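need a 3D model of the sequence below.
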Amino acid sequence: MTRSARARREAIYDLAVTTGLASVENLSARFGVTASTIRRDLAVLKDDGRLARTYGGAMPVEAHPEASLRQRVGLAYEQKQAIARWAAQEIQRGENILLDGGSTVAALAHQLKTVADLDVSTVGLNTIHELAGATGVRVRCLGGLLREASQTFVGPLTEAALERMTFDRVFLGADAVTAEDGICEADAIQTRLKELMARRAERVYLLADSSKLGQRPFHAWVRLPGPWTLVTDDGASAVEVEKFRNAGAVVEVVATSPRPPS
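Down below sits the predicted model:
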């Protein structure tokens, strides 16, 4: 095996670990080799016990670890704050809105503390903490089973509550999102819930900083019913933004401002 082939296979493995799934076509274009060469590389990595083949590509043998909510809070802080400020301006007084869990949606909840005459339903424990004591906001907790990693309520009790309600707007978070497959999460119980949340709202927003676009860390997916709006930051590549617009999403790219001094 030549040094270049060895280096390419190491790079392929690194990409698979980072994104969770590497497309043969994308890898072929990235490394400037044929698809058959990439398939041979994947076969070698599979034989070495490092990758497991999937339809169209590969994934690491070890499951991609899911970061806890605590670990995610400090990531992309300025981007999340900018996205939250934009989303807060969309909400009108007197509306009935639905908030997901996650750090970006919690940043939105923080922006809503001073809003008067607002009904907020949520599955996120951190969102509840943010809005506790906000005098102008009526908060409904959609209870169920508390999922430890994401600090969100999930399961049949949560879904039953949602089936009996409708909302003016829903704001969703995501572990990752692609134009081709939609929202990516660690397990199907989360994607099922997000799909139901999106169906119950008149307007659907996905709040996702640019680091999450085009990523595939897990293998549970949900396609959002159209039309829907992706709100991301100005670190997003023009290529990724165009993919989402071509797929039918409205994309709002917000400018990121420096973090205020503490």
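
use CA for all of it now, contacts and neighbours both
Will do.

where's residue 238 relative to residue 251, distance?
According to Cα to Cα, to the nearest Å, residue 238 stands 11 Å off from residue 251.

more neighbours: which of those two?
The neighbour comparison of residue 238 against residue 251 (other Cα atoms under 10 Å) goes to residue 251, with 17 against 9.

for the host helix or strand of the more buried one, enumerate the helices and strands it packs against.
Residue 251 is part of strand 250-254, with elements assigned from DSSP states H and E. Applying 3 or more Cα pairs under 8 Å, 6 or more residues apart in numbering; DSSP states H and E, one finds that strand 250-254 makes contact with helix 77-90, strand 229-233, helix 238-246.

quick one, longest helix in the chain?
For the chain, the longest helix by residue count, based on DSSP state H, is helix 3-19.

I'd like the structure of this one too, to check against the first:
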Amino acid sequence: MSDQDSGNSTTKGGKHASVQIRHKQIVDLVRERGFIAIGDLATKFNVTPQTVRRDINTLCDQGLLQRHHGGAGPILSTENVDYTDRKILCLREKQVIAKLVAQNIPTRSSLFINMGTTTEEVAKVLVNHDKLRVITNNLNVAKTLSGNKDIEVIVSGGIVRHKDCGIVGEAAIDFIRQFKVDYGIIGISGVDKDGTLLDFDYREVTAARSIIENSRKVFLVTDHTKFGRNAMVRLGNIREVDAMFTNKLPPAELVEIMKHNDVELHVAE
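Below you'll find the model as predicted:
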């Protein structure tokens, strides 16, 4: 077995760095070509098929690729990862993001919190705050925050989605529009390099747009796997949020857009 395959290196951190580079190149190749076979990737990177399978499994777990028989393909722009899988994907990253967000929410604030596994982690930290008033279209968020008697939780009406307990529909949107709050906390499925915010469900996007339009400050919470990820429905642009909370530095193009439009960047350690 070669050093490249085993990941051995005489340089401290060399193994981790080389694997990260290979993972990025695999993702770039799949996005460029579509489906790529395991054998082709093994030949290109001079590693064993077993190594490629491990790489693909890791990248699929991170929501960056979709596993197929004999290879991998890009994540479809029309279909999100199942909710049960999203709950555990990048969980540690979402937890550190949530702690950072909570540090920036003062006591006695009013908030919108929308659907998403990252916003649900934010709610788990905010439950320790006092005197909050929270409007949400996410029953998981409502259940979490209702554990604190000093937090008033207001839930929108509408259609409850069985897969994630999110509330959608015109009734939910009309309800959100009745309020003007201090902070709107929203998640997202993808952030393009040009700053476009993308999601998979147009009904969810409509509710998120109402949150953006009726919040004095908008906090976008997203882990690093959403950068450059495709989704079909346009929510808006990074220019419309006041701050992004994430766990890794975004691509340089996106950072430049944020700087130019005075969007704060908070990167959790």
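
not counting residues beside it along the chain, what's closest to the aligned partner of residue 117 of the first structure in the second structure?
Here residue 117 of the first structure is matched to residue 131 in the second structure, going by TM-score structural alignment. Distances taken as Cα to Cα, 6 or more residues apart in numbering place residue 108 nearest to residue 131 of the second structure, at 4.6 Å, with adjacent residues excluded.

now for whatever residue of the first structure lines up with the one you found: which residues touch it?
Superposed on the first structure with TM-score structural alignment, residue 108 of the second structure falls opposite residue 94. Going by Cα atoms under 8 Å, 6 or more residues apart in numbering, residue 94 of the first structure touches 116-119.

now the aligned partner of residue 87 of the second structure in the first structure: how far from residue 101 of the first structure?
Matched by TM-score structural alignment, residue 87 of the second structure corresponds to residue 73 in the first structure. From residue 73 of the first structure across to residue 101 of the first structure, the span is 12 Å (Cα to Cα).

also residue 128 of the first structure?
Applying Cα to Cα, the value for residue 128 of the first structure to residue 101 of the first structure is 9 Å.

more neighbours, these two?
Neighbours per residue (other Cα under 10 Å) separate residue 128 of the first structure from residue 101, with residue 101 holding more: 24 against 20.

how about that one, nearest residue that isn't a chain neighbour?
Going by Cα to Cα, 6+ apart, residue 101 of the first structure has residue 124 as its nearest residue, at 3.8 Å.

need the distance between the two termini of stretch 116-131 of the first structure.
Its first and final residues considered, stretch 116-131 of the first structure spans 12 Å by Cα to Cα.

now do stretch 208-224 of the first structure
With Cα to Cα as the measure, the first residue of stretch 208-224 of the first structure is 14 Å from its last.

and that stretch, what's buried?
For stretch 208-224 of the first structure, the buried set under the neighbour-count rule, 16 or more other Cα atoms under 10 Å, comprises 208-218, 220-224.

wait, which of those is closest to residue 39 of the first structure?
Set against residue 39 of the first structure, the nearest of these by Cα to Cα is residue 216 (19.4 Å).

wait, the closest one touches residue 184, no?
Yes: using Cα atoms under 8 Å, residue 216 of the first structure makes contact with residue 184 at a distance of 6.6 Å.

quick one: common contacting residues for these two?
Overlap of the contact sets of residue 216 of the first structure and residue 184 (by Cα under 8 Å, 6+ apart) consists of 176-178.

go through these and flag which are in strands.
Of these, the ones assigned to strands by DSSP state E are 176-178.

looking at the helices and strands packed on strand 250-254 of the first structure, which is nearest to residue 139 of the first structure?
Distance to residue 139 of the first structure, taken as Cα to Cα, is lowest for helix 77-90 among those, at 16.1 Å.

roughly how far does residue 67 of the first structure sit from residue 231 of the first structure?
According to Cα to Cα, residue 67 of the first structure stands 22 Å off from residue 231 of the first structure.
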